[in-house]
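> Sequence and predicted structure, then a few things I'm wondering about:
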Amino acid sequence: MKIVADPIDRLLLDDFQRNFPITARPFAELAKALEITEDDVLDRLSKMQNSGRITRVGATCAPNTVSASTLAAVAAPDERIEEVAAIIGQEPGVNHSYEREDEWNLWFVATGPDRAHVDASLARIEERTGLRVLALRLVRPFNVDLGFRLNGGEGTRGAPPAAKQADCSALRPGDQDILQLLTKGMPIVAQPYAALAETLNRSEASVLERVDRLVDSGIIARLGVIVRHRALGWRSNAMVVWDLSPDQITVAGPKLAAQPGITLCYERTPVEGVWPYRLYSMIHARSRGEALEALENAAKLPELQGVRHQALFSTRCFKQTGAMITAPKESAA
């Protein structure tokens, strides 16, 4: 049985995860493509957001361009998992938090406007939990355009683009404020860019121009419908880590990123004597068997044959939100 039975809903979720229109009435563009009304599009997306099938219509940014981030992990005793997960989740900059099958069982992404903000967040988590935090900073991304096709990969409109180096010279004053709103999600209204402009006390034309430039420069890595993969059937997800040298990763990383079933792929810093793994890949699948099959096929790549690796399957999601790009403004006393 299909998780999303309605064919129009499937097209909305499948075809518009990226390449979202940058026009005054973008949902009207979606309606035209789907041969339905703008109001129908707005109603469908609002209902899917309320039901948890999508997190937002908005942006994801290229990592470490307009903000800082790091993947991190702690080894929480079984009896403290929920307590420690709650402490981690209380940090505003933590935007993803999962329990995984490993001694290092709580994994999260800490984000913030700069590296000092992220480091301070990790230090607070260490202090409050009394547990060591592994900070596993990004070195090289090979595929960070996470998307899920409901129609078995058919069609091209929603296909991931080729990897693109972000051009940070395109950034202008005020862009971070636009990006923060887009990562939280644009309002699902007829003129969402106008609504963003009103919030920022800017003109709609200036917001449209900047969003277009930020997409073109690669700073916005993806603009569109951001789905909740678990709610749509991808319930068996594994982070697979590989023990390779940087020179080996230069060759193996792009090959692994292009492998069917691999949804994310990047190199991260190891932790000497504790965590040797440098190459990371994510597999999002509908079943554990399907995930293991994708891993088996990946491990057959000549560059990965015989390479030590671990598959850390996710068991619980504690938090999933947009990244923090600008520090929260303190309220007046």
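Now that the structure is in, tell me what you want to look at.
> Every contact and neighbour count from this point should use C-alpha atoms.
Fine.
> For the stretch 101-250 of the chain, which segments count as helices?
115-129, 175-184, 192-200, 204-216, 246-257 (DSSP state H, counting those that start in this stretch).
> Would you map the strands across the stretch 1-150 of the chain?
For the stretch 1-150 of the chain, applying DSSP state E, counting those that start in this stretch gives strands covering 54-61, 68-74, 94-100, 106-112, 134-136, 138-143.
> Just want the angle from the fourth one to strand 68-74.
Translated: strand 106-112. If you take axes from the mean of the first three to the mean of the last three Cα atoms, to 10 degrees, strand 106-112 sits at 160 degrees to strand 68-74.
> Quick one: the strands in the stretch 201-333 of the chain, in order.
220-227, 236-242, 262-268, 279-285, 309-320.
> ok so, going back, want to throw the helices of the stretch 101-250 of the chain into a markdown table with mean neighbour count and distance to residue 107?
Listed next are the helices of the stretch 101-250 of the chain as a markdown table, based on neighbours: other Cα atoms under 10 Å; distance: least, Cα to Cα, whole Å:
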| stretch | mean neighbour count | distance to residue 107 |
| --- | --- | --- |
| helix 115-129 | 16 | 12 |
| helix 175-184 | 19 | 21 |
| helix 192-200 | 18 | 33 |
| helix 204-216 | 17 | 29 |
| helix 246-257 | 17 | 21 |
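> Make CSV from the ones you listed and add distance to residue 68 to it.
Output for the helices of the stretch 101-250 of the chain, formatted as CSV (distance: least, Cα to Cα, whole Å):
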stretch, distance to residue 68
helix 115-129, 5
helix 175-184, 12
helix 192-200, 23
helix 204-216, 17
helix 246-257, 22
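> Quick check: which of those helices is nearest to residue 165?
The closest of the helices of the stretch 101-250 of the chain to residue 165 is helix 204-216. By Cα to Cα, the value is 10.8 Å.
> and here's the other structure:
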Amino acid sequence: MNGPTDPVFRLLNDYQRGFPLLPRPFLAIGQKVGLTEEAVLDSYRRFLAEGVVSRIGAVLPPRRVGVSTLAALAVPVSDLERVAALVTARAQVNHNYQREHDFNLWFVLAARNEEALAEQLREITRESACPLISLPLRESFHIDLGFDLAGGCKHVQPNAAALTERACALPELERSLLAALEPGLAVESRPFKVLGDRVGLSEDFTLELLGRWLAEGLIKRLGVVVRHHELGYTANAMCVWDVPDEDVSAVGRALAGETGITLCYRRQRAQPHWPYNLFCMIHGKAREEVLALRADLARRHGLDVHPHAVLFSTRRFKQQGARYLAGACHA
């Protein structure tokens, strides 16, 4: 890729959101970047095969459709392969990473409701025979706004939101369509027709529903979901602090507004094993780069007066989109 005017760069960078809601979206993209429809399709198929793109599809905001949690297991190194494999095998697990900590296997688990989530956590605890902590999201400051290849992360004005709402109740037909969308769109000339056909909806009605969901915020963004590691951002750290509850929202909003922060949120503590409530993710091309940015942020915001930790990822076992509705679509 040669930079922002290069068609390949634009396919990856410009369509992480705002994917065309048109019967032939890849044709429309090609007309914008100067490629034929077939060249666009071939490029995206190659990106998917190489793992540069995980899917072309929807990113959902927290708690609008189902529930999720960030969980971690303290796994003996000798048993890590077995436990990582059983966690990865669950369709509802969308991220699974080894990190530098006594709690060394970190994963995100989604479900339709709290009861199903709790049951899955019990099953994982039983199958793994390892201590487990669950850290539900309590407040979002900056979550999933894409990954700008020109600068490392998109810098937009964050919106803090406490998570007080429950998942919305969608009609069964709409839930089936959303379930069919979770793995991503088919990289075909008319992907919305393929999507609608899976659940018995017309192409026009499928496009209408997706447009409405975007307008209502049920879908946060629709577009290309890239994998940072394959794009050269091989160092990523989860940086955490134990901030007093009365201060954490203000601190989180200030931190989220910084260039270089890809995720920032407040999660529930899990005492006595996990005292931290403020989380942010920093991605970089080298460990030293990430540590330097973290040190600068901590200094300017006075963060390290609070207990803190830095957990670098050392291995990725799984990365995919959330599966809140796994099993809802049988087509």
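That came in fine, so what should we check first? Please read all numbers here as calculations on a predicted model, not as lab measurements.
> Superposing both, give me the TM-score.
The TM-score (TM-score structural alignment, normalised by the length of structure 2) is 0.92; 327 aligned residues with a Cα RMSD of 2.5 Å.
> before we move on, the earlier item: among the strands of the stretch 201-333 of structure 1, which is nearest residue 102 of structure 1?
Comparison of the strands of the stretch 201-333 of structure 1 against residue 102 of structure 1 by Cα to Cα identifies strand 309-320 as nearest, at 6.3 Å.
> Which other helices and strands does the closest one contact?
helix 81-90, strand 94-100, strand 236-242 (3 or more Cα pairs under 8 Å, 6 or more residues apart in numbering; DSSP states H and E).
> Any chance of the strands of the stretch 201-333 of structure 1 in CSV with distance to residue 18 of structure 1 and mean neighbour count as columns?
What follows is those, written out as CSV (distance: least, Cα to Cα, whole Å; neighbours: other Cα atoms under 10 Å):
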stretch, distance to residue 18 of structure 1, mean neighbour count
strand 220-227, 4, 24
strand 236-242, 22, 21
strand 262-268, 15, 23
strand 279-285, 18, 25
strand 309-320, 19, 17
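> what would the ones you listed look like in JSON lines with distance to residue 104 of structure 1?
Below are the strands of the stretch 201-333 of structure 1 laid out as JSON lines (distance: least, Cα to Cα, whole Å):
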{"stretch": "strand 220-227", "distance to residue 104 of structure 1": "27"}
{"stretch": "strand 236-242", "distance to residue 104 of structure 1": "12"}
{"stretch": "strand 262-268", "distance to residue 104 of structure 1": "16"}
{"stretch": "strand 279-285", "distance to residue 104 of structure 1": "15"}
{"stretch": "strand 309-320", "distance to residue 104 of structure 1": "9"}
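> quick one, which of the ones you listed is nearest to residue 131 of structure 1?
Checking these against residue 131 of structure 1 by Cα to Cα gives strand 309-320 as the closest, at 18.2 Å.
> so how far is the closest one off the chain centroid?
14 Å (Cα atoms, centre = their mean, to the nearest Å).
> picking up where we left off before, can you tell me which of the strands of the stretch 201-333 of structure 1 is nearest to residue 25 of structure 1?
Among the strands of the stretch 201-333 of structure 1, the nearest to residue 25 of structure 1 by Cα to Cα is strand 220-227 (14.0 Å).
> compared with structure 2, how much does that closest one deviate?
Strand 220-227 of structure 1, aligned to structure 2 and superposed, deviates on average by 0.9 Å (mean Cα distance after the TM-score superposition for structure 1).
> give the contact list for the closest residue to residue 309 of structure 2 other than its chain neighbours.
Take residue 309 of structure 2 and drop its neighbours on the chain: the residue closest to it by Cα to Cα, 6 or more residues apart in numbering is residue 240, 5.5 Å away. Neighbouring residues of residue 240 of structure 2 by Cα atoms under 8 Å, 6 or more residues apart in numbering: 276-280, 308-310.
> try 10 Å this time
By Cα atoms under 10 Å, 6 or more residues apart in numbering, residue 240 of structure 2 lies in contact with 264-266, 275-281, 303-304, 306-311.
> what residue of structure 1 takes the place of residue 187 of structure 2?
Residue correspondence to structure 1 (TM-score structural alignment): residue 187 of structure 2 is matched to residue 188.
> For residue 166 of structure 1, which of the strands of the stretch 201-333 of structure 1 is the nearest?
That would be strand 220-227 among the strands of the stretch 201-333 of structure 1, by Cα to Cα, at 8.3 Å.
> What helices and strands are in contact with the closest one?
Counting contacts by 3 or more Cα pairs under 10 Å, 6 or more residues apart in numbering; DSSP states H and E, strand 220-227 of structure 1 is packed against helix 7-15, helix 38-50, strand 54-61, helix 175-184, helix 204-216.
> which one of these lies closest to residue 162 of structure 1?
The nearest among these, by Cα to Cα, is helix 204-216 at 13.1 Å.
> Return the mean post-superposition distance for that closest one against structure 2.
Comparison of helix 204-216 of structure 1 with structure 2 after fitting gives an average deviation of 1.0 Å (mean Cα distance after the TM-score superposition for structure 1).
> which residues in structure 2 does that helix align to?
Aligning helix 204-216 of structure 1 against structure 2 (TM-score structural alignment) gives residues 203-215.
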